[in-house]
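Visitor: I'd like to go over a predicted model; first the sequence, then the structure.
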Amino acid sequence: SDIPAAPLLVGETFLIEPTDDILTSLDTRKAKIEKEIEDIQTRIQTIQNVLSDLKVKLYGKFGKSINLENDEE
């Protein structure tokens, strides 16, 4: 990087850190957050699949006498 050091806000304190260290840290944090997002999206999809399966079973058992649709959508 062209800038050898830059201020990095940690809590309420600015630390002067080498720019390369800051960029490396940001890349690491970004990768971790992207992985967490991916994991959450996978969990959401799994839950949606379970809900769909349950709806099919419940409608199969109770027919139109129940309403499992979300009215908030």
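Guide: Received it, and whenever you're ready, just let me know what you need.

Visitor: CA only for contacts and neighbour counts going forward, please
Guide: OK.

Visitor: So which bits of stretch 8-26 are buried?
Guide: Across stretch 8-26, burial judged by 16 or more other CA atoms under 10 Å covers 19, 22.

Visitor: First-to-last residue distance for it?
Guide: Counting by CA to CA, to the nearest Å, you get 11 Å between the two ends of stretch 8-26.

Visitor: and that stretch, how far out from the chain's middle?
Guide: Between the centre of stretch 8-26 and the centre of its chain there are 24 Å (CA atoms, centre = their mean, to the nearest Å).

Visitor: Stretch 35-55 too?
Guide: Offset of stretch 35-55 from its chain centre (CA atoms, centre = their mean): 12 Å.

Visitor: try this one side by side with the last:
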Amino acid sequence: MCICCYSYPDGKVFTWGWGGSHGTFSEDGHSSGGQLGHGSDVDYIKPTMVRVDENVKALDISCGFNHTGAIFEYV
């Protein structure tokens, strides 16, 4: 499993990753639980913006083996 995340200075968050084991890509395109924040358990091999309300800005983000977390601010 590999999960990556990035936050731009304007507060937009992009995540990508896959849930295959031992560095292999999952053939059916599904990860183990939707840790990327896109509302599904589909693998994203390219950075994909996480959709949030227009008046929300990410202040900080973190990701690990089985999670992606974010602190948001309403602006």
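Guide: Thanks, I have it. The model shown is predicted, which means the values in this text are computed figures rather than measured ones.

Visitor: Overlay them and tell me the TM-score.
Guide: Here the TM-score for the pair of chains, by TM-score structural alignment, normalised by the length of structure 1, is 0.20; 30 aligned residues with a CA RMSD of 4.8 Å.

Visitor: ok, and the closest non-adjacent residue to residue 15 of structure 2?
Guide: Excluding the flanking residues, the one nearest residue 15 of structure 2 by CA to CA, 6 or more residues apart in numbering is residue 5, at 4.3 Å.

Visitor: How are the strands of structure 1 distributed by residue range?
Guide: 5-10, 13-18 (DSSP state E).

Visitor: Tell me which of those sits nearest to residue 43 of structure 1.
Guide: Minimum separation from residue 43 of structure 1 across the strands of structure 1 (CA to CA) falls at strand 5-10, 31.7 Å.

Visitor: Which element is encountered next along the chain beyond the helix or strand containing residue 48 of structure 2?
Guide: Element membership of residue 48 of structure 2, judged by DSSP states H and E, is strand 44-49. Going down the chain from strand 44-49 of structure 2, the next helix or strand is strand 56-64, by DSSP H and E.

Visitor: Now do the buried residues in that next one.
Guide: The neighbour-count check on strand 56-64 of structure 2 (16+ other CA under 10 Å) flags 57, 58, 59, 63 as buried.

Visitor: what helices or strands is the helix or strand following it leaning on?
Guide: Using DSSP H and E, the helix or strand that follows strand 56-64 of structure 2 in sequence is strand 67-74. If you count contacts as 3 or more CA pairs under 8 Å, 6 or more residues apart in numbering; DSSP states H and E, strand 67-74 of structure 2 packs onto strand 2-7, strand 56-64.
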